[in-house]
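Chemist: pasting a predicted model and its sequence here:
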Amino acid sequence: MAPNDSTATDGGTKGAAARRKAARYAVPVAVAGVAAATIGLVPALASTGDPDLPKITAQQLIEKIAASDTQQLSGTVRISTDLGLPSFGGLADAFVKGGGPGGGEGGSSADPQTKLTELASGTHTLRIATDGPDRQRLSVLDDAAEYSLIRDGAEVWAYDSGSNQAYHATDDRAGAKRNGSSAPVPDSVPTTPKALAEQFLKAAGPTTSVTVDGTARVAGRDAYKLVVKPKQAGSTVASVTVAVDAKNGVPLKFTLLPSGGGKAVVDAGFTKVDFAKPAASSFTFTPPKGAQVTEADDAKAQQHKSGGPEGLGIFPGVGEPGAGGKGADGAKDTKVIGEGWNAIAEITVPGGAGLPSKASGEVPAEAQQFLDALGDKVTGKFGSGTVFKTRLVNALMTDSGKVYVGAVTPESLVKAADNAS
């Protein structure tokens, strides 16, 4: 973003095929068209008990974020995500066993494309370190195990201590240099406040107000609070607050509140941070004795053999909204309806197929139960379909094979489908 821009095994052949179909029709929940924009020149005023910092405008603060050249840091990040969905940990494990990326015969639980989907729900503690654009380490800490993702130049390693499995790739095949933070993680899985903030600030437009609302202390650092709010009605987002380090412009905390009320949908922030150069040993890795090592090229070959979808982000079977052309797993003719916070991605499912059902034999009973728990039947000029709801992103899949998805209300999706029919 320019400084002055305005500103989501059963081992049998039939079982594997059913799982692949279920993955293809998985609920398409991806944040579509969320933008941050018009700069409100409101000065920051220190609140009682918070740091007394010099006044700054939103324009100046966004320029400070854009100009930040901090490339060395280490610390601990706590991230909580509540989309109103069941935990994705079990779904990720099932996908590994069932033929998704890294899944099926020869798959690896250490594959970042599946392991990091767990960050889409629940509360997690991450330990991170970075030393320039080509050296990063990300560790997800659990009670009894640790998952680490390490990049050192062209070498990328991932290791799951719980299963003693490792995954090795070269260049950017594990998703390196993405999310605006050079972190070796899959698309759509931002793992730092900086990556989250940049997703909301990179596509600014006139549909958003951005102001500075006081100061705060985060991880022992003085920070300004940048508040982003939609001007449009109908968005599921109430506000986004980014705590920005007053000294170096690094986002330290990111909080997204839903318009429906309740606790934050996403709350990610440093609990500890150090801007000194991390130890070189942080970026070295040797597989432990007895570890099962999977090479990225071998996993990709197995993926083609099993017919699993490529390019998995958090949610399989759906391309990037707004990109146009073909999406993942063959989705085509993707276009965007509306703009700003109310933008809706319209995706045409290959073959014009609607949502599969248990009666058709295409969906396992467990997957059908999951879909039924989320979906509400709706009708309109477009015909009939099912709306899948979360606290942030909603999706309408019509029986004629079109998907409408965005960070908007279900009513907005139905209206978009009616207008497009």
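Modeler: Here it is on my side, so go on.
Chemist: CA atoms for contacts and neighbours, from now on please.
Modeler: Noted.
Chemist: tell me which residues are up against stretch 250-257.
Modeler: 65, 68, 70, 193-194, 196-197, 218-219, 223, 237-245, 263-270 (C-alpha atoms under 8 Å, 6 or more residues apart in numbering).
Chemist: could you report the distance from residue 354 to residue 257?
Modeler: The gap separating residue 354 from residue 257 is 32 Å, by C-alpha to C-alpha, to the nearest Å.
Chemist: typo on my end, it should be residue 403
Modeler: According to C-alpha to C-alpha, residue 403 stands 25 Å off from residue 257.
Chemist: now swap in residue 123 and tell me
Modeler: As for residue 123, its distance to residue 257 is 16 Å (criterion: C-alpha to C-alpha).
Chemist: second structure for comparison follows:
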Amino acid sequence: MAPYEPEQDTSETGELRVGRRKAARYVVPIAVAGVAAATIGLVPALATSGDPDLPKISAQKLIEKIAASDTQQLSGNVKISTDLGLPSMGGLAGGFAGGGGSGADGGEEGKGSAADPKSKLMELASGTHTLRVAADGQDKQKVSVLEDAAEYSLIHNGDDVWAYDSASNEAYHAKDAGAGKGEAEGKGKDASKDLPKDVPATPKDFAEQALKAVDGTTSVQVDGTAQVAGRDAYRLVVKPKQSGSTIGQITVAVDAETGTPLKFTLTPASGGAAVVDAGFTKVDFGKPSASTFDFTPPKGAKVTEADEHADRGGDFKGKDQVGKEFDKGELNGLRVIGEGWNSIAELKLPGGQGLPTAGSGDVPPDAQKLLDSLGDRVSGKFGTGTVFSTRLINALVTDDGKVYVGAVTKDALVKAANR
């Protein structure tokens, strides 16, 4: 019978906050090669089997164990899937990121590099993927995305950051001038500052994001045990106490020996397959071979330097297609309604108008039909608007140009707009 620890008393909330703040200091340093989405779907066959008999442990002690886990060396495979209920975002993401497309055409002049991490890694925002990961301290990490007939790798080794796309035989290179230096000394000096760094790539990365939500609106408990990638683990369950959130619960499988999160699963309040699931199928906490982090561009590969890429406009500069600078001040009135898991961001669209309509002549009728099919019309004291929904995030765009967005239900958005 797997051990079970009751939900923590709310008097421990302060201690839980301290524990998760400590946990945020001990990330396995693979975030340099993260995924840009925290939305991954459940894969039941994720190397979980059996319920090992482990000593009982409280949620507070387990969070402290995560905080004390300073895992700097590991290697293995991570299986991730995304299930937001949206079409694949690969091509669209590339356009927003300002990087090139994929394939041989991605590196054409003005289109950026097919190996640019900011666009390539966005493809992980949907579907199922297998990653091969390795880390050896702060200055050596590698993540490879394994595909049927190709491989994409992102390697951080000392002051060099390399990305290589075998499908297009293109490489992307940046210098990390802050490697091995203090944060203040290295800040703002490196060409790799625009590369993705603080987005999750491993179960521990995802777990740390979840622990930031631990407060008085959160239930935290240890709910039995599991075995992940052949290792015994405790199951830490984090879920909202409030109603109205689209998040059902977050489950983190924590390695019983090292305190390293091995698997992360986010299930929606609506039930069904999880929105987020990332877990090791194979893991080794030994020191990876030094050659793991070596990289030399293959013969004939096109190499794009990060600074050159930025100079020719490949990096996203906050401009639209005609080069007009985006004025951040136009997104005025940004504020947060509610607290905890039910927080809703409210902002105003530029111009004080809602979405363009066919009636105004701004969009073709066929495009209007497509737009209508993607959202639900709603009304209330606020007037009328359209709610666009995913399995996790919902957004209400009112006809008078206000936007309400959060991991909350459609009804919660309408209530916020009515207030």
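Modeler: Happy to help now that I have it. Note that the structure is predicted; figures quoted are calculated from it, not measured.
Chemist: still on that earlier bit, neighbour-wise, which of residue 123 and residue 257 of structure 1 wins?
Modeler: More crowded of residue 123 of structure 1 and residue 257, by other C-alpha atoms under 10 Å: residue 257, with 21 against 16.
Chemist: can you classify the more buried one as helix, strand or coil?
Modeler: Under DSSP: H, G, I helix; E, B strand; the rest coil, residue 257 of structure 1 falls in the strand class.
Chemist: map it onto structure 2.
Modeler: Here residue 257 of structure 1 is matched to residue 267 in structure 2, going by TM-score structural alignment.
Chemist: for that match, which non-adjacent residue is closest in space?
Modeler: residue 274 (4.1 Å; C-alpha to C-alpha, 6 or more residues apart in numbering).
Chemist: so the one you found sits right up against residue 80, yeah?
Modeler: No: using C-alpha atoms under 8 Å, residue 274 of structure 2 makes no contact with residue 80, being 11.4 Å away.
Chemist: ok, back up a step: tally of neighbours for the residue nearest to residue 267 of structure 2?
Modeler: With other C-alpha under 10 Å as criterion, residue 274 of structure 2 counts 28.
Chemist: swap in residue 13 of structure 1?
Modeler: Neighbourhood size, residue 13 of structure 1 [other C-alpha under 10 Å]: 9.
Chemist: what's the spacing between it and residue 105 of structure 1?
Modeler: Counting by C-alpha to C-alpha, the gap from residue 13 of structure 1 to residue 105 of structure 1 is 12 Å.
Chemist: now swap in residue 404 of structure 1 and tell me
Modeler: In this view, residue 404 of structure 1 and residue 105 of structure 1 are 34 Å apart by C-alpha to C-alpha.
Chemist: and what of residue 159 of structure 1?
Modeler: 18 Å.
Chemist: quick one: which of those two has more around it?
Modeler: The residue with more neighbours, out of residue 159 of structure 1 and residue 105, is residue 159; 29 against 16, by other C-alpha under 10 Å.
Chemist: quick one: what's aligned to that one in structure 2?
Modeler: Alignment note: residue 159 of structure 1 maps to residue 164 in structure 2; criterion TM-score structural alignment.
Chemist: how about its match, nearest residue that isn't a chain neighbour?
Modeler: residue 171 (4.3 Å).
Chemist: close enough to count as contact, the one you found and residue 163?
Modeler: Yes: Residue 171 of structure 2 lies in contact with residue 163 (C-alpha under 8 Å); the separation is 5.5 Å.
Chemist: overlap of the contact sets of the two?
Modeler: Common contacts of residue 171 of structure 2 and residue 163 (C-alpha under 8 Å, 6+ apart): 115-116.
Chemist: show me the strands in the stretch 301-419 of structure 2, by range?
Modeler: Under the criterion DSSP state E, counting those that start in this stretch, the stretch 301-419 of structure 2 contains strands at 302-305, 335-337, 344-348, 375-380, 383-389, 394-398, 402-406.
Chemist: quick one: which of those strands is nearest residue 239 of structure 2?
Modeler: Minimum separation from residue 239 of structure 2 across the strands of the stretch 301-419 of structure 2 (C-alpha to C-alpha) falls at strand 402-406, 16.0 Å.
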